[in-house]
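Undergrad: Quick one: sequence and predicted model below, then my questions.
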Amino acid sequence: MRPPDTRPGGIESVDQSDMYRTVTKSSSVTRLAACLTVWLMLGMLLTACSSQSNGGPAAEMYSQQGQNQSQSARIAGPLTNADELATRAPDQTIILNDGTIGHPRGRPVKVGMLLPLTGRGSEVGQALFQAGQLAMFEAADDNFVLIPRDTNGTPEGAQAAMASLLAENVELILGPLFSSSVGAVKAMAVDAGVNMIAFTTDWRQATPAGSGRIGTPGGSGVYVMGILPFSQVDRIIAYAASRGLGRLGILAPESTYADIVVETAIRAAPSYGVDITKITRYPDDVEDLRPVVEGFTDYPARQAKLKAVVSELSARTDTASRQALRQLRGADTYGEPPYDAALIVDGGQRISIIGPLLPFFDIDPRVVQLLGTGIWDDPNILREPTLEGAWFASPAPAQREKFSRDYQQTFGSAPPRIATIGYDAVALAAVLARRNVDFYTDEKEIRDAAWTSRIYRSDVLTNPNGCAGTDGIFRFRPSGLVERGLAVIEIDDTGFQVLDPARNTFEEIVY
């Protein structure tokens, strides 16, 4: 999925006093209606994520953030003054307010959120933050603290915002949005021992976690939460094969996204008995798509073949030849298309051009099944009539309808498609923070602790049972990539219809 087009400006700067927010649930707070997402997440996460065999019992969970040994440790403990949570102490020394070592319990769990709240992408950034606020109302306890920071939509702004969050001693980073911003800050997160769940769709930013100081599953990594093309391509090819479609054509621009779609299709197709019979690529900045689609459809060759057949039949005088000649009147080409399914790796404005050009060059969508990826998960695509009957793989729309209604009712506008990622990320963080446990027993345990927060430790985030969210089930793999359960969607004149539902559970796997 590509993030919606955005433009800078138009949104007031976020006041710094609003940048540190807590939500306390009490009888005076009007709570939003409970979403199915949260109940599924509570059931799955509190059961699955607290039963990690490698991480020890839940009572051992703690939330110490450390620096490299050459630097001073940072405290996330039960300090009475919230401003002192960022106070640095000498290396390997943890001293609470009264100068003693205590038993941190019920202390704030601080999660940072890096978003473009101003500048480039600010409309999307504001929507992601608002979606996160909905998740807090639904899933967070009193001890959960969400700290947003504005990246200004630039790598430099992201670095400044990340430094601010690390000074706050956050235990998990959500965001940033743009790939360039993720690349600019991920080394900072890894050095500080803080896991990061990025909202980008750039799979190249994923970074497997390292190991903790004492060898326990720890260390930090970068997890990419955007809806990625890998599973989409595999899902749609598998479904097409199950419907008897065995010859696949691919039309794709020369872009990074399209590269991975094409590569994935080439790898996946043989395992489903599908032959790739045509691949046509074109410059990503192409202005005239007519010759591109003409070549993809083999229109000149099929037209030339028609002329040859007509010429041959015209030279004959028998009844059968004359009858065949009459049947070819009005035809533009002769012979079957070079494929029985066509994967179109494009969206937005260009799909509204490609769509009508396919029948213009004699590819009948009623004969050739059109296939797409998650970039077709956009209501604007319903305006193109030639795509009626086309299929693509994506999270089922019905799963996010409740979120969309709550968002619109609360904020007065429809959420952008990507907003569900902000909701699911904050809901995941909030649910994991709900466990109220003892963290330390003595000074030595603190001193020997692994870098990374055990609440958000990598083996917790990569629980193979996964989580249920507004976009269906998902789980993070040890590679840092997200895997999702996807439905097969058909486009019709009434909207998006589910042809084949997404699975609702992940089978246990061995890494």
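TA: Great, that's in hand.

Undergrad: Going by C-alpha atoms from here, please, whenever you check contacts or count neighbours.
TA: Fine.

Undergrad: Tell me the helices and strands packed up against the longest helix along the chain.
TA: Ordering each helix of the chain by length in residues (DSSP state H) puts helix 122-139 first. The contact analysis (3 or more Cα pairs under 8 Å, 6 or more residues apart in numbering; DSSP states H and E) places helix 122-139 against strand 109-115, helix 401-411, helix 419-432.

Undergrad: continuing past that helix, what's the next helix or strand?
TA: Downstream of helix 122-139, the first helix or strand assigned by DSSP states H and E is strand 144-150.

Undergrad: Helix or strand next in line after that following strand, which one?
TA: Toward the C-terminus, strand 144-150 is succeeded by helix 155-167 as the next helix or strand (DSSP H and E).

Undergrad: Identify the residues contacting that next one?
TA: For helix 155-167, contacts defined as Cα atoms under 8 Å, 6 or more residues apart in numbering pick out 86, 112, 114, 147, 149-152, 176, 180-185, 188-189, 192.

Undergrad: Can you go through the residues you listed and name the buried ones?
TA: Buried members of the contacts of helix 155-167, counted by 16 or more other Cα atoms under 10 Å: 86, 112, 114, 147, 149-152, 176, 180-185, 189, 192.

Undergrad: roughly how far is the strand or helix carrying Ala308 from the heart of the chain?
TA: Using DSSP H and E, Ala308 falls within helix 299-314. Centroid separation between helix 299-314 and its chain, computed with Cα atoms, centre = their mean, to the nearest Å, is 48 Å.

Undergrad: helices or strands next to it in the packing?
TA: Using 3+ Cα pairs under 8 Å, 6+ apart, the elements in contact with helix 299-314 are helix 319-327.

Undergrad: Moving C-terminal from the helix it packs on, which element do we reach first?
TA: Per DSSP H and E, helix 319-327 leads on to strand 341-344 as the next helix or strand towards the C-terminus.

Undergrad: take the one below as the second:
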Amino acid sequence: MVESGMTPKMAETAALRQDNASPRRHLLRAMSVMALGGLLAACQVVPKTAGPPPPPEAPETIEPGLPTDTDRHRVALLVPETGANADVGTAIANATTMALLDARAEKVRITTYDTALGAAAAARQAIADGNKLILGPLLSEDVGSVAPIARAAKVPVLSFSNDTSVAGNGVFIMGFVPGQSVERVVSFARSKGHVRFGALVPKNVYGERSAAAFRSAVKAAGGTLVAVESYDHSAAAMTGAARRLANAGDMDAVLIADAGGNAVRAVPVIKSNGERQILGTERWNTDASLGASAAMRGAWFASVSDGLYGQMATQYRKRYGKAPYRLSSLGYDAVLLTVRIARDWKPGANFPVNRLLAPDGFGGIDGIFRFDNRGIAMRALEVSEVGAGGFRVIDPAPTKW
């Protein structure tokens, strides 16, 4: 079941979870229904006789939190339902509903708590309500607020963040870590004979992590690092950095760790001093228009597979009347993981956190993944090539570890 709210008057609504694309190939269908609990107040009729009316009955004591549920696993979903990130949080919540329905997960009950009202408060309420596993939150700063509260209650956190610095000590992250796509595409390029590498990265956290992963990946692949140029987020700064990189020396492959739209502007400059193989990250897989730029055609990037996600997105649009956010697949796959572990998890007992470290990992909309000993989801990625008509997979993701 899926619930929403954070107070004793919380409404529990029937929920079907999506398929942030159904788990590889055949996702189960249908789901559980949640009932609204209401209190009935009885009316007293005073008889028309002499004397004072009888005293009213003492009101029933109402305990705080949600009603006790001994037959199902209580799982909290912490996402923003209001505020600037409400659309993303709602898409993740909708996807969890679809997954519950598809998996016929009658033993799992999910309650949604709004982190926009305060992530720490949401975590405290979730734990007070008896939830034994937390899915979310989305933002790394919210993970920092939630983690110590959950840790004290021995409740593991399965976050949608991609910030590796918040992982560990009871926190697992499912987000798409940029370093993994950088390592994958650099390794692939090296296997195709490219030796001398350069990179163009923005001056932000994503760029810094991508640059660090790039240096490590080039070294591990036996390549030569020629130059790394960074830029502030302005067209002039990017053009200047691209020009410096183009003139930095002989290189045959260049990584652009930024959104596809920025890559489109930078690539002609980078190629102005010689043809180079252009490499990208997982941020490109949501921009099918990249092939409209002739300079971008033939570029390679690594990301999770979009095949099952496309199927999930179709079902999502039918159910909710709009396209989902790409991150909604994380919610879907988190539910599939939970349902799998729930087979051997006694309702009311602490979540068997060691099961998250299963060496064979898990499968879902985004392909197979497993958690390393730091709590970071290691994902099987595919390499795609940008073409005039869209993307073409040129090196499929592994299907088993």
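TA: Sure thing, it's come through. Note that the structure is predicted; figures quoted are calculated from it, not measured.

Undergrad: What does the TM-score come to for these two?
TA: Once superposed, chain against chain, the TM-score is 0.82 (TM-score structural alignment, normalised by the length of structure 2); 363 aligned residues with a Cα RMSD of 3.0 Å.

Undergrad: most tightly surrounded among the helices and strands packed on helix 122-139 of structure 1?
TA: Comparing those on average neighbours per residue, with mean count of other Cα atoms under 10 Å, the densest one is strand 109-115 at a mean of 27.

Undergrad: How much space separates Lys318 of structure 2 from Gln311 of structure 2?
TA: From Lys318 of structure 2 over to Gln311 of structure 2 the distance is 11 Å, taken as Cα to Cα, to the nearest Å.

Undergrad: what's the burial count for the aligned partner of Ile92 of structure 2 in structure 1?
TA: Using TM-score structural alignment as the criterion, Ile92 of structure 2 maps onto Leu128 of structure 1. When neighbours are counted by other Cα atoms under 10 Å, Leu128 of structure 1 registers 29.

Undergrad: next one: Thr82 of structure 2
TA: There are 15 residues near Thr82 of structure 2, going by other Cα under 10 Å.

Undergrad: Once you drop chain neighbours, what's closest to it?
TA: What sits nearest to Thr82 of structure 2 in space, not counting adjacent residues and going by Cα to Cα, 6 or more residues apart in numbering, is Ala116, at 5.9 Å.

Undergrad: tell me the contacts of that neighbour?
TA: Per Cα under 8 Å, 6+ apart, neighbours of Ala116 of structure 2: Val79, Pro80, Glu81, Thr82, Gly83.

Undergrad: Let me know whether Val233 of structure 1 touches Ile266 as I believe.
TA: No - between Val233 of structure 1 and Ile266 there is no contact under Cα atoms under 8 Å: 10.0 Å.

Undergrad: ok, those two, which is more surrounded?
TA: Neighbours per residue, other Cα under 10 Å: of Val233 of structure 1 and Ile266, the larger number sits with Val233, 28 against 17.

Undergrad: Mind telling me what that one corresponds to in structure 2?
TA: Checking TM-score structural alignment: Val233 of structure 1 goes with Val182.

Undergrad: a helix runs through that match, doesn't it?
TA: Yes - under DSSP: H, G, I helix; E, B strand; the rest coil, Val182 of structure 2 falls within a helix.

Undergrad: mind listing what the aligned partner of Ser305 of structure 2 in structure 1 touches?
TA: If you follow Ser305 of structure 2 across to structure 1 using TM-score structural alignment, you land on Ala396. Counting by Cα under 8 Å, 6+ apart, Ala396 of structure 1 makes contact with Asp471, Gly472, Leu486, Ala487, Val488, Ile489, Val498, Pro501, Ala502.

Undergrad: Ile278 of structure 2 now?
TA: Contacts of Ile278 of structure 2 (Cα under 8 Å, 6+ apart): Ala253, Val254, Leu255, Ile256, Val267, Met296, Gly298, Ala299, Trp300.

Undergrad: switch to 7 Å and redo it
TA: By Cα atoms under 7 Å, 6 or more residues apart in numbering, the contact set of Ile278 of structure 2 is Ala253, Val254, Leu255, Ala299, Trp300.

Undergrad: now do Ile376 of structure 2
TA: Contacts of Ile376 of structure 2 were listed using Cα under 7 Å, 6+ apart, and they are Thr164, Ala167, Phe172, Ile173, Met174.

Undergrad: any idea what the second one aligns with in structure 1?
TA: In other words, Ala167 of structure 2. Structural correspondence for Ala167 of structure 2 with respect to structure 1 (TM-score structural alignment): Ala206.

Undergrad: would you list every one of the helices in structure 1?
TA: Assigned by DSSP H, the helices in structure 1 fall at 36-48, 122-139, 155-167, 179-192, 229-242, 256-268, 290-296, 299-314, 319-327, 348-360, 401-411, 419-432, 443-447, 458-461.

Undergrad: nearest to Pro337 of structure 1, of those helices?
TA: helix 299-314 (8.2 Å; Cα to Cα).

Undergrad: Please point out which parts of the helix holding Ala308 of structure 1 sit buried.
TA: For helix 299-314 of structure 1, burial by neighbour count (16+ other Cα under 10 Å) applies to Tyr299, Arg302, Gln303, Leu306, Val310, Leu313.

Undergrad: tell me the contacts of the counterpart of Ile353 of structure 1 in structure 2?
TA: Superposed on structure 2 with TM-score structural alignment, Ile353 of structure 1 falls opposite Arg265. Shown in contact with Arg265 of structure 2 (Cα under 7 Å, 6+ apart): no residues.

Undergrad: one more time with 10 Å, if that's ok
TA: Ala235, Met238, Thr239, Ala242, Ser293, Ala295, Met296 (Cα atoms under 10 Å, 6 or more residues apart in numbering).

Undergrad: Equivalent analysis for Gln133 of structure 1, please.
TA: Contact analysis of Gln133 of structure 1 by Cα under 10 Å, 6+ apart lists Arg21, Thr22, Val23, Ala127, Ala140, Leu146, Tyr407, Gly422, Tyr423, Val426, Ala427.

Undergrad: want to try CSV for the helices and strands packed on helix 122-139 of structure 1, with distance to Phe361 of structure 1 as columns?
TA: Formatted as CSV, these follow (distance: least, Cα to Cα, whole Å):
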stretch, distance to Phe361 of structure 1
strand 109-115, 45
helix 401-411, 38
helix 419-432, 38
